[in-house]
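Engineer: sequence first, predicted coordinates after that:
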Amino acid sequence: MFIFLLPLLGYGFISLQLNQLLMETKGKSLGLITNPTGVDDDLVMVTDKISKYSDIKKFFSPEHGLRGEQQAGVQIKDYIDPVTGIQVISLYGSKKAPTLADLEDVDVLVYYIRDVGTRFYTYIWTMTYCMEAAQKAGIQFVVVDVPNPLGRKIEGCRNEMDAGLVGRKFGSNLGLPQRYGLTVGELATFINKEWLTNPVNLKIIPYLTNQFQWILPSPNMPTIETATVYPGFGIFEGTDLSEGRGTTHPFEIIGSPLITKPEELAKTLNARKLTSVIFRPVYFSPTFSKHKDAICGGVQIHVLDKNSFNPVLTAFVTLDEIYKVIPIKFNLMIDYESGISGFAELLKNTTAEKIYSQCQNNTKAFYDQVQRYYIY
């Protein structure tokens, strides 16, 4: 007689992956680091489903909150999740990592968040702080792996400084490129083996398909198109230019009230013949964030082929051309997100292409180093 055991969470690819998590952690208490991207095949948040089958002691929430309701930079306090009644410990407020007290009743700390493949997106750094916390607590750290929506391509500058949640740096090593080309599981393995002084007991649960529905991982990352341009155009957060927040196309629309002839800017940028991109002149008025309610001129970035598109080079050239037309005020985020100390001064004294070329030299060394950690 044959006995078939029905998987607790179903037979879909993600459900089978989550079933493996349940089997690996059977009889153990869990702490779960997740957000709205942590779902099953039916797009039900794992918080609401896995709690029926596992002993989840508490949730840990990154930037934007457990259920993704907070805007960028909003500090979050601990609270009780109204859906499950389980305590939520914020890792984007008074602390970046769980304390030993937070983990005293936890046997395994689990990370399940989809990332966007960009160094200065905060979730992967929350993961590293949690890895260190798990090591100090003497507990296992499990990553439920997810595809990198930007694929294997590696591009951009490796950060020269430690920028915490927008780009850590370990010891004398340069940090990650702006577009790092790894899954979160591969990245966790690389950091654990190469950069952490005290490695954690790490387990990766591989994904079984790279096909997935896009779920916005944060309020201003609504589509895969946004994620495609973000490794480059995210650096505009370090300027007084609008990066499109407050429009329906954040990071795809760039502009300022000082740009009065966006048609000429688009013509100039299109004349640069950058790979797989067309610039369209636009006028827009952000409903929040920089230049709220002001009429801005600028360009929208239209990507023709995301596999050959180079977001970092395209962003550097765009910023360079705008700088020739209007004055730009820079803040510290330009260094953090570009990865280069004194980026604004460098841009003033050299070309965008030269900056990019120097960055790509360091990126080649990173590619050579991380290939051994590929899982797929």
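Structural biologist: Cool, got the structure.
Engineer: hey, let's count contacts and neighbours off CA atoms from now on
Structural biologist: Fine.
Engineer: which SS class is Leu22?
Structural biologist: helix (DSSP: H, G, I helix; E, B strand; the rest coil).
Engineer: for it, what are its contacts?
Structural biologist: Residues near Leu22 by CA atoms under 8 Å, 6 or more residues apart in numbering: Tyr53, Ser54.
Engineer: that one and Val108, how far apart?
Structural biologist: Here Leu22 is placed at a distance of 11 Å from Val108 (CA to CA, to the nearest Å).
Engineer: likewise for Lys58?
Structural biologist: Going from Lys58 to Val108 by CA to CA gives 11 Å.
Engineer: got any residues that touch both of these two?
Structural biologist: Leu30, Gly31.
Engineer: so the residue nearest to Pro36 when sequence neighbours are not counted versus Glu155, what's the distance?
Structural biologist: Nearest residue to Pro36 in three dimensions, chain neighbours excluded: Arg67, at 5.3 Å (CA to CA, 6 or more residues apart in numbering). For Arg67, the distance to Glu155 (CA to CA) stands at 31 Å.
Engineer: higher neighbour count, these two?
Structural biologist: Ranked by neighbour count (other CA atoms under 10 Å), Arg67 and Glu155 place Glu155 first, with 27 against 18.
Engineer: which residue ranges of the stretch 1-150 of the chain form helices?
Structural biologist: 13-24, 46-49, 123-137 (DSSP state H, counting those that start in this stretch).
Engineer: please compare the first structure with the one that follows:
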Amino acid sequence: MQMLRPKTFSRAGNCMRRGKKMQTVLGLDRIDEFESALRGKRIGLITNYSGVDSVWRTNVDIFTERELQIVKLFTPEHGLYGTGAGRGVEDTVYPEHGIPVTSLFGDKVRPGDGDLTGIDVLVYDIQDVGLRYYTYIYTMTYCMEAAARLHIPFLLLDRPNPLGGRIVSGGTLELKFASFIGDYGLPLRYGLTPGELGYYFIRYRNLDMDYRVIELKNYNRDCYFPDTKAVWNIPSPALPDYDTTVCYAGGCLAGATTLSDGRGTAKPFQIYGAPYIHMGEFYRELKREIQDEGILLRQRAFIPSERKYAGEVCYGVEFAPLRKDLDFIPASLILLRTAARLYPEQFALIDNETGRKHLHYLTGSEQAAGYLEGRICLEELLEEWRVQAKEFEAVTEDIRIYR
């Protein structure tokens, strides 16, 4: 199937110009260029609190000030206001403008045909993080499937992948572990923007649809968030800054074990531990095992205010990434294997609601569990994942917008 990219809106350039970093221009920032495509249309806007332009004006305000007619909003996990992870969100009404809001993370995760009645075009504008287990992309693709089924045009206002487009890592997902936290044969860290991912999904599902991307300017696949010269736009409550997001790439796996991943602290995904950890021993072993000059590590005791071990003293470690292009996945695996090796009576993998290991769904296979249990070595696992990442890069090369 041939996929046509919009020709009316110029392609992205380099994030450098004559040696000077240029601020990345968001899809939403280009409202003057694409407004005509929405004029006179009844708009369904898929967004959340991250839907702001480069000076933090909301997309809803921008659209309504220009008298573009938003008839309904759709929200992903965390809703409009940043509800905690995994908590269902109810339908509501957008304040001031009185626009009805349909939650796609509550009683349902897919829009029904009735939800899209009276909508002429769907617009998607949400900041993502480029990781397979981050659920916003499934809200996006479920809406794309509905748009294709009902022949509704789909306009995506692109945003940067804060983790860049150069690093692709983590194993590709096996279909038996497909869920709302992983699907479509994606690697854990897939290196695409939302706009590029949409092209991949169209081909993966063989969709016939009217899909257009308002592309970024001053951006390429070598741009990490610090290169965009933008203010951090919090994508979800547990990712308050870029360092946390770097460590979330792999650090989220701890949530599938009896280790705390630091949720409920000021440093989620940078702090890890449990009441049963012997802090000095754990720290020394990790210092010996993790040979990466891009990571700073220290002993850290902490008390989570919510979720796992809430109100209890946990003993563990704190990580700080020292490079913007750090791949934290290997370090996160070593973290979990070390805990499994040192504390076999207390460390365990947690089951999900289906009775299967949650880690399998986060990693996309049973291979990571094999490493944690000592059945395969780390290099064997990482080499298998590197091969899969290269295959994915080859498959997606022709749908990349940013070079």
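Structural biologist: Perfect, I can see it now. Remember, predicted model here, so these are calculated numbers, not experimental data.
Engineer: which one's more surrounded, Lys58 and Val108 of structure 1?
Structural biologist: Lys58 (25 against 22).
Engineer: OK, contacts around the more buried one?
Structural biologist: Going by CA under 8 Å, 6+ apart, Lys58 of structure 1 touches Leu30, Gly31, Leu32, Ile86, Gln87, Val88, Ile89.
Engineer: between the residues you listed, which sits nearest Thr99 of structure 1?
Structural biologist: Ile89 (10.1 Å; CA to CA).
Engineer: which one in structure 2 is aligned with that closest one?
Structural biologist: When structure 2 is aligned by TM-score structural alignment, the residue opposite Ile89 of structure 1 is Thr102.
Engineer: for its match, give me its contacts.
Structural biologist: So Thr102 of structure 2 contacts Lys72, Leu73, Phe74, Thr75, Glu90, Asp91, Thr92, Asp115 (CA under 8 Å, 6+ apart).
Engineer: Serialize those to JSON lines and add fields for distance to Lys217 of structure 2.
Structural biologist: JSON lines is the format used below for the contacts of Thr102 of structure 2 (distance: CA to CA, whole Å):
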{"residue": "Lys72", "distance to Lys217 of structure 2": "28"}
{"residue": "Leu73", "distance to Lys217 of structure 2": "26"}
{"residue": "Phe74", "distance to Lys217 of structure 2": "26"}
{"residue": "Thr75", "distance to Lys217 of structure 2": "26"}
{"residue": "Glu90", "distance to Lys217 of structure 2": "36"}
{"residue": "Asp91", "distance to Lys217 of structure 2": "34"}
{"residue": "Thr92", "distance to Lys217 of structure 2": "34"}
{"residue": "Asp115", "distance to Lys217 of structure 2": "33"}
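Engineer: from these, which land in strands?
Structural biologist: Lys72, Leu73, Phe74, Thr75, Thr92 (DSSP state E).
Engineer: the third one maps to what in structure 1?
Structural biologist: What that stands for is Phe74 of structure 2. With TM-score structural alignment as the criterion, Phe74 of structure 2 lines up with Phe60 in structure 1.
Engineer: residue contacts, its match?
Structural biologist: Here Phe60 of structure 1 is in contact with Gly31, Leu32, Ile33, Thr34, Leu66, Val88, Ile89, Ser90, Leu91, Pro98 (CA under 8 Å, 6+ apart).
Engineer: so how many other residues sit close to the first one?
Structural biologist: To tie it back to what came earlier, the one meant is Gly31 of structure 1. 24.
Engineer: wait, it sits on Ser51?
Structural biologist: No. Using CA atoms under 8 Å, Gly31 of structure 1 makes no contact with Ser51, being 10.7 Å away.
Engineer: overlap in contacts, those two.
Structural biologist: Joint contacts of Gly31 of structure 1 and Ser51 (CA under 8 Å, 6+ apart) do not exist.
Engineer: which helix or strand contains Glu312 of structure 2?
Structural biologist: In the assignment (DSSP states H and E), Glu312 of structure 2 maps to no helix and no strand.
Engineer: what does it correspond to in structure 1?
Structural biologist: Using TM-score structural alignment, Glu312 of structure 2 sits opposite Ala294 in structure 1.
Engineer: which one is that match nearest to, not counting chain neighbours?
Structural biologist: Ser285 (5.3 Å).
Engineer: so where do the strands sit in the stretch 151-300 of structure 2?
Structural biologist: Along the stretch 151-300 of structure 2, the segments classed as strands by DSSP state E, counting those that start in this stretch run 154-157, 169-172, 187-189, 211-214, 271-274, 295-302.
Engineer: mean distance, the third one to its aligned residues in structure 1?
Structural biologist: For strand 187-189 of structure 2, the mean deviation from structure 1 after alignment is 0.8 Å (mean CA distance after the TM-score superposition for structure 1).
Engineer: let me know how buried the closest residue to Pro160 of structure 2 other than its chain neighbours is, in neighbour terms.
Structural biologist: Of all residues not flanking Pro160 of structure 2 in the chain, Thr193 sits nearest, at 5.8 Å (CA to CA, 6+ apart). Using other CA under 10 Å, Thr193 of structure 2 is surrounded by 26 other residues.
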